[in-house]
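In: following is a predicted model, sequence given first.
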Amino acid sequence: MAENFWAPVKLSIEIAFTSGIIVLILGLILGKVMAKAKFKGRVFIETLFLLPLVLPPTVVGFLLIVLFGRQSPIGQMIEWLFQQPVMFTWWAAVIASTIVAFPLMYQSAKTGFAAIDEDIEGAARVDGASEFRLFLLVSIPLSLKSIISGGILSFARALGEFGATLMFAGNIPGKTQTIPTAIYIALDSGNMHLAWLWVLSMIGISFIMLVCVQLSKS
């Protein structure tokens, strides 16, 4: 029982942590670029970034299959490079979690960067700071609360991803079976005791994550 319980928990945390790192890096870079950018087509690009936030997870899963499936050019290239398809692997679960969690990190980071007084950044440039040093030593510290909030929410969203993961990564015990997919299988097989344990663990983790978000804003 203990092994059956802990395997999806451990896998979910590993997947959410890995996707969280990817989302953090992408969210910081793209959030900084888009915070004060003014160019034609900006609204279209930003809409693409935020689209996974409102799309049903099954739609995201379908699009991932189309983009990375064995019949797609990208999927065939990945299979040629790594000698295995990306679908139904640990990395497929990471990709699915990253896609659905990215909008939360991006929106939080962009909001934080957009709120920075341009005079502060301008003064740093006058003092000779490069754009990279400006980003690390000025922009990130001044937006830290928004970044922390977005990071926590992204981790929680990745941890709870179900639909896109099930479609793209499957439900392979010890490989791609996360807590949400494990709950689905336990409920389907009538194992209510195990399902309740996972449900309560998800509620507990999510509660802690939301508390951390509130504390980060105070």
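Out: Good, I have the coordinates.
In: from here on, contacts and neighbour counts on C-alpha atoms
Out: Noted.
In: report the secondary structure element holding the residue lying closest to Pro103 once chain neighbours are set aside.
Out: Closest residue in space to Pro103, ignoring its immediate chain neighbours: Leu50 at 5.0 Å, by C-alpha to C-alpha, 6 or more residues apart in numbering. Per DSSP states H and E: Leu50 is located in helix 42-50.
In: try it against this one:
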Amino acid sequence: MPSDASDAAAETLESGPRRRRVRKGVSRGVGTGVTRGVPLPLLLPALLGLAFLLLPLIALLVRAPWSALSTQLTSTEVWQALRLSLLCATAATAASLVIGVPLAWLLARTDFPGRGLVRALVTLPLVLPPVVGGVALLLALGRNGIVGQWLDAWFGITLPFTTTGVIVAETFVAMPFLVISVEGTLRAADPRYEEAATTLGASRFTAFRRVTLPLIAPGIAAGAVLAWARALGEFGATITFAGNFPGRTQTMPLAVYLALQNNPEAAIALSLVLLAVSITVLAALRERWVSPA
């Protein structure tokens, strides 16, 4: 016993300096993934990559017609594109919330055959070329589409080349962002709260509405912002499925493309608006992507 006590005392005395060395190493960045010295073969490509990403944005800011910016943004064509973009992006986000949140809950909280395949199909629009998505929407919901022909014959509903078609196209490409965000939040949330609510007599839907939704509200908000920003910047699926008609289907990205040929200053002004929206979204979601130091 005395030998054991002396060994323990010696280990305690040695652990003090060791703990101080560990704390000093942590304060210097050792073991935290942060290094002070950067090898030159890594530094140069890193700086080149940073310059490659920032140079186009700097060029946009340098060449922007700041003196005529207010005039460009208040012109009739630009205002129509801005108003239509905001309206359609908001409607697409609302539609994504209505059908995307239940879909995310289904993927996160239930187990059924083929769930992995369903998840892959839900996320497919993230990697699918937008133009291909527009063609697929035409084949499905167009006037001669497998579903669109019945919508036209039974209800007189025609989606392509209409404002509703813009909303449909934007929802198709934006909803996966919401589903992924909400599903990740649901998987991180403790399901025992829902189980406790059901044992107290609440139905599954009541537990979802009164317990789950408040728990995952930050994830829903983040997913909604991402979906709204993605819908606002959609181009390929929109122009393929809804066309490019001023005042009806011409959103901001389409207006930028068209104005670049005839009025470059208007194109730059609209690009600045989209750039400002993107920066705002990144700033709002920074805490979800960057862990605190």
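Out: Alright, I've got the coordinates. Keep in mind that this is a model prediction, so the values were computed, not measured.
In: what's the TM-score for these two chains?
Out: The TM-score (TM-score structural alignment, normalised by the length of structure 1) is 0.94; 217 aligned residues with a C-alpha RMSD of 1.6 Å.
In: measure the mean distance from the helix or strand following the helix holding Leu50 of structure 1 to structure 2 post-superposition.
Out: Heading C-terminal from helix 42-50 of structure 1, the first helix or strand you meet, by DSSP H and E, is helix 57-68. Average distance, helix 57-68 of structure 1 versus aligned residues of structure 2 after superposition (mean C-alpha distance after the TM-score superposition for structure 1): 0.7 Å.
In: quick one: the following helix or strand past helix 57-68 of structure 1 to structure 2 mean distance?
Out: Sequence-wise, the next helix or strand downstream of helix 57-68 of structure 1 (DSSP H and E) is helix 73-82. Compared with structure 2 after the fit, helix 73-82 of structure 1 shows a mean deviation of 2.4 Å (mean C-alpha distance after the TM-score superposition for structure 1).
In: roughly how far does the spatially most central residue of structure 2 sit from Phe177 of structure 2?
Out: Centroid-nearest residue in structure 2, with C-alpha atoms, centre = their mean: Leu226, separated by 3.0 Å. Between Leu226 of structure 2 and Phe177 of structure 2 the computed distance is 6 Å (C-alpha to C-alpha, to the nearest Å).
In: likewise for Val122 of structure 2?
Out: Val122 of structure 2 sits 10 Å away from Phe177 of structure 2, taking C-alpha to C-alpha as the criterion.
In: looking at those two now, which is surrounded by more residues?
Out: Phe177 (23 against 20; other C-alpha atoms under 10 Å).
In: what's the match for the more buried one in structure 1?
Out: Residue pairing (TM-score structural alignment): Phe177 of structure 2 is matched to Leu104 of structure 1.
In: that match: helix or strand, and which one exactly?
Out: Using DSSP H and E, Leu104 of structure 1 sits in helix 90-114.
In: quick one: that helix to structure 2 mean distance?
Out: Compared with structure 2 after fitting, helix 90-114 of structure 1 has a mean deviation of 0.6 Å; criterion: mean C-alpha distance after the TM-score superposition for structure 1.
In: same question for stretch 5-19 of structure 1.
Out: Looks like 0.5 Å for stretch 5-19 of structure 1 (mean C-alpha distance after the TM-score superposition for structure 1).
In: mind listing what's buried along that stretch?
Out: By 16 or more other C-alpha atoms under 10 Å, the buried positions in stretch 5-19 of structure 1 come out as Ala7, Pro8, Val9, Leu11, Ser12, Ile13, Glu14, Ile15, Ala16, Phe17, Thr18, Ser19.
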